[in-house]
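> Got a sequence here, can you model it:
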Amino acid sequence: MASRIVSVFGATGLQGSAVIKTLLKDGTFVPRAITRNPDAEAAQKLNQSGVEVVKGDSLDKASLVNALRGSEAVFAVTFPIFPLKAEGEGPNEVVQGKNIVDAAKEAGVKFFIFTGMPSINRISGGKYKNVLHYDQKEVVEEYLKSSGLANASLHLGGFLENLWTRPLLKKTPTGFNFAVINYTATDVEAFTWVERDVSAAVLALLKNYTDPSKNISGKSYPVVNANIPYSELATMTGKTLGTEVTFTTAPPMGMAPIDEMFSAHAEYSGLYTATPVPNPDLVALGVKFGTIEEFLETEVKPRFGE
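This next block holds a predicted model:
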């Protein structure tokens, strides 16, 4: 029986590596890591663990067609290129995304999962015009939906893993503090446990996309573990760690795309309030979402506990 290959973009990053780990553990599908630099240390580690690593550059469609041949499905992420450029002004996420979609069609891919985002310019009625990386992800998502490929998109909130990858959680003389740009203590964020639940959502979509009764293709699925204020997350973190964890509002960075992104998330309560938590469409596909308490106990306490 032929292997059911899933080509994974961003394979050495948080999302892609989580998807690869989950696919390996489950065993139904065979992950293939797509990377610009197969000689990089992170790519070599994947290769040494038995994962096929193939060179492919999202700004070079020809390289992608070769990289994707033989794949049943694709998991794709695109990445902002700073300084951000509008369509037609230079390399950007629209170029990346359209190249991957076009290459997937040419290579005979059957199903395409994309990590998209809603356009903040659209949501805000033009109030926030500079968050181009969100706007461009929506352009790619719409292009994917019109491509003829069976497809699904995931919309993510603030990564819970940002507590240590950014890092948001910083030591103070009395404990820890969260400092978040343009957020007040009462502003709500949508939080996503990327490693656990984005990968779980990807696996569920892959296992169900061939069933027409599931009505998957063309849908966008918010992957959200909780809609709560950062200040509440700080309190919960303090309880888990047994120490004081405070919240403060950080000043703007002076970069319009980033400052407006945080302002929009704060103003619109993380962007996904129309979808219940946990997402019932993903729950129906078998996704069992983790809780904030589980995340703090299993991920934060080992890293920050005494």
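> hey, let's count contacts and neighbours off CA atoms from now on
Fine.
> for Ile100, what are its contacts?
Neighbouring residues of Ile100 by C-alpha atoms under 8 Å, 6 or more residues apart in numbering: Ser58, Lys61, Leu64, Ala76.
> Relative to Asn47, how far out is it?
Ile100 is 22 Å from Asn47, where distance means C-alpha to C-alpha, to the nearest Å.
> Equivalent analysis for Asp211, please.
From Asp211 to Asn47 the distance is 33 Å (C-alpha to C-alpha).
> okay, these two: which has more neighbours?
When neighbours are counted by other C-alpha atoms under 10 Å, Asp211 and Asn47 differ, and Asn47 comes out ahead with 17 against 9.
> does that one sit in a helix, a strand or a coil?
helix (DSSP: H, G, I helix; E, B strand; the rest coil).
> Could you also give me the structure for this next sequence, so I can compare it with the first?
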Amino acid sequence: MSYPYQQKPTIAVCGATGLQGGSVVRFLLQDGAFHVRALTRDVTSPAALQLAANGAEVVRCDYNDVPSIHAAFSGCYGVFGVTSSWESGPDAERQQGYNLVYCAKAEGIRHFIWSTLERAAFPIPHRDSKDDIDSYLRSSGVPFTSLVAAMTFESMADSTVLKPSRGGLVGEWAIPTDSGIPCFCAADTGGFVSAVLKNPQSWLGQTLTMITDFVSPRQYFQLLGDASRKVIRASELSLEQFNRIPNMPQPPVPKEFWLNIKHLINNPTWPTAQIATCRALFPNAISLRAWIYNNQSALLFAATNPSS
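Take a look at the predicted model:
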């Protein structure tokens, strides 16, 4: 699909300097089918200036400032929406998401792609706020596709620790050693978004769960050991031990992390068939094995220097 700049439909990308939004900007610019409007609170930041240098139209947008959202969405065909509860909390995130949907409807957005999370069977604040926004979007009348994110490779790497052990290293991860975790590479988000945007007849009103792999801590550390040619064994953590974590005097992880993992490992609704769907939709999505091999030096450094 190629045509003059003036005829290209414009996609507004929220969180354009973040991991998911930055991926969407990158993939859409590489594809060339859309004019990319990169939204950020600070248009003078180094990351924003780099986006402009790469060919994006960089526009200021604050999700707490409704007029700025209206201006950012004006004239756009589509929007990639993403919010974070980690900056201001789930209540603020919920309102920001409502603001995005409200403005999308007012501006006549024809395809709103929303990065979300599914609600668990028990309260998890960062999941609940995302799902509330998703429900609001579905009832708004805005044409949408919901992208449900599995655990990302990047967040997995941030939560693992390697310690010296006789004959090699031992990997610690507060997840039952043989429990599988659904995952995908957040840097590939743009590949899925690009494919969905170019196939609206298949994806409007639908949900795509972004998942390319299932991996247990034992498998993860085995892959990292194979890639780095080091002996890495997983520290053993049974399901029973995992379930006792919240009652420890000094839990190794925050309760919300523990709740999130509990949901991921106990959720029978994870659609494993979505792996094939995701591979067919975006064949170049990187596998966990390839990602580990490509990043093994950085992964080893981060895991052996967790406070860096």
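> Which ones among the contacts of Ile100 of the first structure lie within helices?
When DSSP state H defines the helices, the subset of the contacts of Ile100 of the first structure inside them is Lys61, Leu64.
> where along the stretch 51-200 of the second structure do the helices fall?
Assigned by DSSP state H, counting those that start in this stretch, the helices in the stretch 51-200 of the second structure fall at 66-73, 85-88, 90-106, 125-140, 153-158, 189-197, 200-203.
> can you list contacts of the last one?
When you say that, I think you mean helix 200-203 of the second structure. His111, Thr145, Val196.
> separation between the first one and Asp213 of the second structure?
With distances defined as C-alpha to C-alpha, the gap from His111 of the second structure to Asp213 of the second structure amounts to 28 Å.
> more neighbours, the two?
Neighbour count, other C-alpha under 10 Å: between His111 of the second structure and Asp213, His111 has more, with 23 against 20.
> Can you report how many residues lie near the residue lying closest to the more buried one once chain neighbours are set aside?
Excluding its sequence neighbours, the residue lying closest to His111 of the second structure (C-alpha to C-alpha, 6 or more residues apart in numbering) is Gly78, at 4.6 Å. Counted with other C-alpha under 10 Å, residues neighbouring Gly78 of the second structure total 24.
> Give the equivalent position in the first structure for Gly78 of the second structure.
Aligned by TM-score structural alignment, Gly78 of the second structure pairs with Ala73 of the first structure.
> next one: Asp128 of the second structure
Match for Asp128 of the second structure (TM-score structural alignment): Asp135.
> The closest residue to that match other than its chain neighbours: what's it in contact with?
Once flanking residues are discounted, Asp135 of the first structure sits nearest to Ser119: 4.1 Å by C-alpha to C-alpha, 6+ apart. The contact partners of Ser119 of the first structure, by C-alpha under 8 Å, 6+ apart, come to Tyr134, Asp135, Gln136, Lys137, Glu138.
> For Glu106 of the first structure, state which of those residues is nearest.
Lys137 (21.4 Å; C-alpha to C-alpha).
> mind checking how far that closest one is from Asp187 of the first structure?
Lys137 of the first structure is 24 Å from Asp187 of the first structure, by C-alpha to C-alpha.
> residues in contact with the aligned residue in the first structure for Leu39 of the second structure?
Counting by TM-score structural alignment, Leu39 of the second structure corresponds to Ile34 in the first structure. With contact taken as C-alpha under 8 Å, 6+ apart, Ile34 of the first structure is in contact with Ser7, Val8, Phe9, Gly10, Ala11, Val53, Val54, Lys55, Gly56, Ala67.
> conserved subset of those in the second structure?
Counting by both residues aligned by TM-score structural alignment, their matches' C-alpha atoms under 8 Å, the contacts of Ile34 of the first structure that remain in contact in the second structure are Ser7, Val8, Phe9, Gly10, Ala11, Val53, Val54, Lys55, Gly56, Ala67.
> among those, which are in strands?
Among these, the ones falling in strands (DSSP state E) are Ser7, Val8, Phe9, Val53, Val54, Lys55.
> And the contacts of stretch 42-54 of the first structure?
Outside stretch 42-54 of the first structure, the residues within contact range by C-alpha under 8 Å, 6+ apart are Ala11, Thr12, Pro31, Arg32, Ala33, Ile34, Thr35, Asn37, Pro38, Ala67.
> what residues are up against the most centrally placed residue in the second structure?
Centroid-nearest residue in the second structure, with C-alpha atoms, centre = their mean: Ala186, separated by 4.7 Å. Applying C-alpha under 8 Å, 6+ apart to Ala186 of the second structure gives the contacts Leu19, Gln20, Ser23, Thr152, Phe153, Glu154.
> let's go with 10 Å and repeat that
Taking C-alpha atoms under 10 Å, 6 or more residues apart in numbering, we find Ala186 of the second structure in contact with 19-23, 149-155, 210.
> The counterpart of Ser147 of the first structure in the second structure and Phe184 of the second structure: what is the separation?
Ser147 of the first structure maps onto Ser140 in the second structure, with residues paired by TM-score structural alignment. Here the criterion is C-alpha to C-alpha. By it, Ser140 of the second structure lies 29 Å from Phe184 of the second structure.
> So the two - more neighbours on which side?
Phe184 (28 against 15).
> Might one say that the more buried one is in contact with Gln274?
No: if you go by C-alpha atoms under 10 Å, Phe184 of the second structure and Gln274 don't touch, sitting 11.5 Å apart.
> anything in contact with each of these two?
Joint contacts of Phe184 of the second structure and Gln274 (C-alpha under 10 Å, 6+ apart) are Thr209, Met210, Ile211, Thr212.
> quick one, what contacts the closest residue to Ser159 of the second structure other than its chain neighbours?
Nearest residue to Ser159 of the second structure, sequence neighbours excluded (C-alpha to C-alpha, 6+ apart): Trp173, at 6.6 Å. By C-alpha under 10 Å, 6+ apart, Trp173 of the second structure lies in contact with 156-157, 159-162, 217-218, 221, 234-237, 252-253.
> And the aligned partner of Trp173 of the second structure in the first structure, how far from Glu72 of the first structure?
When the first structure is aligned by TM-score structural alignment, Trp173 of the second structure is paired with Val180. According to C-alpha to C-alpha, Val180 of the first structure and Glu72 of the first structure sit 40 Å apart.
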